[in-house]
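Asks: sequence unavailable; structure follows:
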């Protein structure tokens, strides 16, 4: 059986004061929600602007650090040899002074050459350029020595017989291997 609608339950039959109060309360709640959302949007915009500013500053700082590092590397490459070249100037001066003597005796030339060689070796050592001059009979090291030939010798096979040209290390890296002859197997 279908019942007729209750006239008291329909909005048309509610009291006008209750409807107005409900609408006013809804409007106030809506206004409060809108104000809260507006405040939240304003706060988020401010945070976004702050984060964007921080990002741009960090990006600029990283770019500046990259440029400074590139400049430092460029200067290091450009002037890396400066200290080494400066220590070789004394060697060049000694050679020029020796060549400037017109009436030098053999002993004077030899003495000057030895002094100049000593200066050169000192300059090389200061810059970690060390000689590779294996002693006769020492084991052949393919990392530091280059065998020019194998010769029969009265010593153990694969040992250095003679050094034909000294080699050099620079900071534990082979600049030039020592050229050696090696004892052949018997």
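Replies: That came through, no problem. None of the values given here were measured: they were computed from a predicted structure.
Asks: contacts and neighbour counts: CA atoms only from here.
Replies: Noted.
Asks: and the helices in the protein?
Replies: Using DSSP state H, the helices of the chain run over residues 16-79, 82-100, 106-126.
Asks: so which of these comes closest to residue 145?
Replies: Evaluated with C-alpha to C-alpha, the helices of the chain place helix 106-126 nearest to residue 145, the distance being 19.6 Å.
Asks: between helix 82-100 and that closest one, find me the angle.
Replies: 180 degrees (axes from the mean of the first three to the mean of the last three C-alpha atoms, to 10 degrees).
Asks: quick one: list the elements packing against helix 106-126.
Replies: On a contact count with 3 or more C-alpha pairs under 8 Å, 6 or more residues apart in numbering; DSSP states H and E, helix 106-126 meets helix 82-100.
Asks: buried residues in the helix it packs on, which are they?
Replies: Buried residues in helix 82-100, counted by 16 or more other C-alpha atoms under 10 Å: 87, 88, 91, 94, 95, 98.
Asks: TSV please, covering the helices of the chain and showing distance to residue 175.
Replies: Formatted as TSV, the helices of the chain follow (distance: least, C-alpha to C-alpha, whole Å):
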stretch	distance to residue 175
helix 16-79	18
helix 82-100	15
helix 106-126	12
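Asks: which one of these lies nearest to residue 148?
Replies: helix 106-126 (25.3 Å).
Asks: which residues touch that closest one?
Replies: With contacts defined as C-alpha atoms under 8 Å, 6 or more residues apart in numbering, helix 106-126 is touched by 84, 87, 88, 90, 91, 94, 95, 98, 130.
Asks: what's the answer for stretch 148-158, then?
Replies: 137, 139, 140, 161, 179, 180, 181, 182, 183, 184, 185, 186.
Asks: ok, structure two:
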């Protein structure tokens, strides 16, 4: 009997040690999972922070781009208008002169016109001068046709309104009279 009694009390502490080992394993697993969860939460928090910073940066870039576009639209004609200032000065000076000399007045207007054309050409504007050329429906608008023995059929006899091309794009067709 001694053997049975001695084994039973010895078995009880062994069973308790087995339970505590299982509990210790569960506890270790819980701690490992808790650490993994904490790491995952930290990673998510970092990603959320990065995402918020990226969104803010994109929003700032969008606002900057919008502001730059507004500035570009607002001041797009600044160079052209500053080039036109001498033309305005010439016109003001011509209007200030009180003279009955029509030739001098015409000469002043011609100089001002040439100055204006120079500014326009410097900004990509080209004048269409079609007299004597063949009629081109892409650049000319025929207003009328006349019989002209001096001109070949289909050629431009005269221009009623000057046409313009801006940087290789038709701005306004020349209104012309075409030989029949």
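Replies: Thanks, I have the structure now. On a predicted model such as this, the values are computed, not experimentally measured, just so you know.
Asks: on that earlier part again, just the contacts of helix 106-126 of the first structure now: which is nearest residue 28 of the first structure?
Replies: Nearest to residue 28 of the first structure among the contacts of helix 106-126 of the first structure: residue 84, at 83.3 Å, using C-alpha to C-alpha.
Asks: next up, the contacts around the aligned residue in the second structure for residue 26 of the first structure.
Replies: Residue 26 of the first structure maps onto residue 22 in the second structure, with residues paired by TM-score structural alignment. Residue 22 of the second structure sits next to no residue when contact means C-alpha under 8 Å, 6+ apart.
Asks: thinking again about what came up before, would you check which pair of the contacts of helix 106-126 of the first structure lies furthest apart?
Replies: 98 and 130 (25.9 Å).
Asks: rewinding a little: among the contacts of stretch 148-158 of the first structure, which one has the most neighbours?
Replies: Within those, most neighbours by other C-alpha atoms under 10 Å means residue 182, with 29 neighbours.
Asks: trace it over to the second structure, please.
Replies: For residue 182 of the first structure, the aligned residue in the second structure is residue 178 (criterion: TM-score structural alignment).
Asks: test my guess that its match contacts residue 140.
Replies: No. In this structure, residue 178 of the second structure is not within contact of residue 140 by C-alpha atoms under 8 Å, at 9.9 Å.
Asks: state the distance from the residue most central in space within the second structure to residue 153 of the second structure.
Replies: Among the residues of the second structure, residue 69 comes closest to the average C-alpha position under C-alpha atoms, centre = their mean, at 6.7 Å. Distance, residue 69 of the second structure to residue 153 of the second structure, using C-alpha to C-alpha, to the nearest Å: 50 Å.
Asks: ok, now residue 109 of the second structure?
Replies: Residue 109 of the second structure is 35 Å from residue 153 of the second structure, by C-alpha to C-alpha.
Asks: quick one: map residue 123 of the second structure onto the first structure.
Replies: Taking TM-score structural alignment, residue 123 of the second structure has residue 127 as its aligned residue in the first structure.
Asks: which ones are touching that match?
Replies: 84, 170.
Asks: what lines up with the residue nearest to the centre of the second structure in the first structure?
Replies: By TM-score structural alignment, residue 69 of the second structure lines up with residue 73.
Asks: how near is residue 78 of the second structure to residue 62 of the second structure?
Replies: For residue 78 of the second structure relative to residue 62 of the second structure (C-alpha to C-alpha), the value is 25 Å.
Asks: ok, back up a step: looking at the helices of the first structure, which is closest to residue 167 of the first structure?
Replies: Distance to residue 167 of the first structure, taken as C-alpha to C-alpha, is lowest for helix 106-126 among the helices of the first structure, at 12.7 Å.
Asks: ok, average deviation of the closest one from the second structure?
Replies: Comparison of helix 106-126 of the first structure with the second structure after fitting gives an average deviation of 1.2 Å (mean C-alpha distance after the TM-score superposition for the first structure).
Asks: could you pull out the buried residues of that helix?
Replies: Buried-residue list, helix 106-126 of the first structure, by 16+ other C-alpha under 10 Å: 112, 116, 119, 120, 121, 122, 123, 124.
Asks: as a markdown table, the contacts of helix 106-126 of the first structure with distance to residue 33 of the first structure would be great.
Replies: Converted to a markdown table, the contacts of helix 106-126 of the first structure look like this (distance: C-alpha to C-alpha, whole Å):
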| residue | distance to residue 33 of the first structure |
| --- | --- |
| 84 | 76 |
| 87 | 80 |
| 88 | 82 |
| 90 | 85 |
| 91 | 87 |
| 94 | 91 |
| 95 | 92 |
| 98 | 97 |
| 130 | 81 |
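Asks: aligned against the first structure, show me the partner of residue 78 of the second structure.
Replies: Counting by TM-score structural alignment, the partner of residue 78 of the second structure is residue 82.
Asks: first-to-last residue distance for stretch 152-170 of the second structure?
Replies: Start-to-end, stretch 152-170 of the second structure (C-alpha to C-alpha) is 25 Å.
Asks: in that stretch, what's buried?
Replies: 152, 153, 154, 155, 156, 157, 159, 163, 164, 165, 170.
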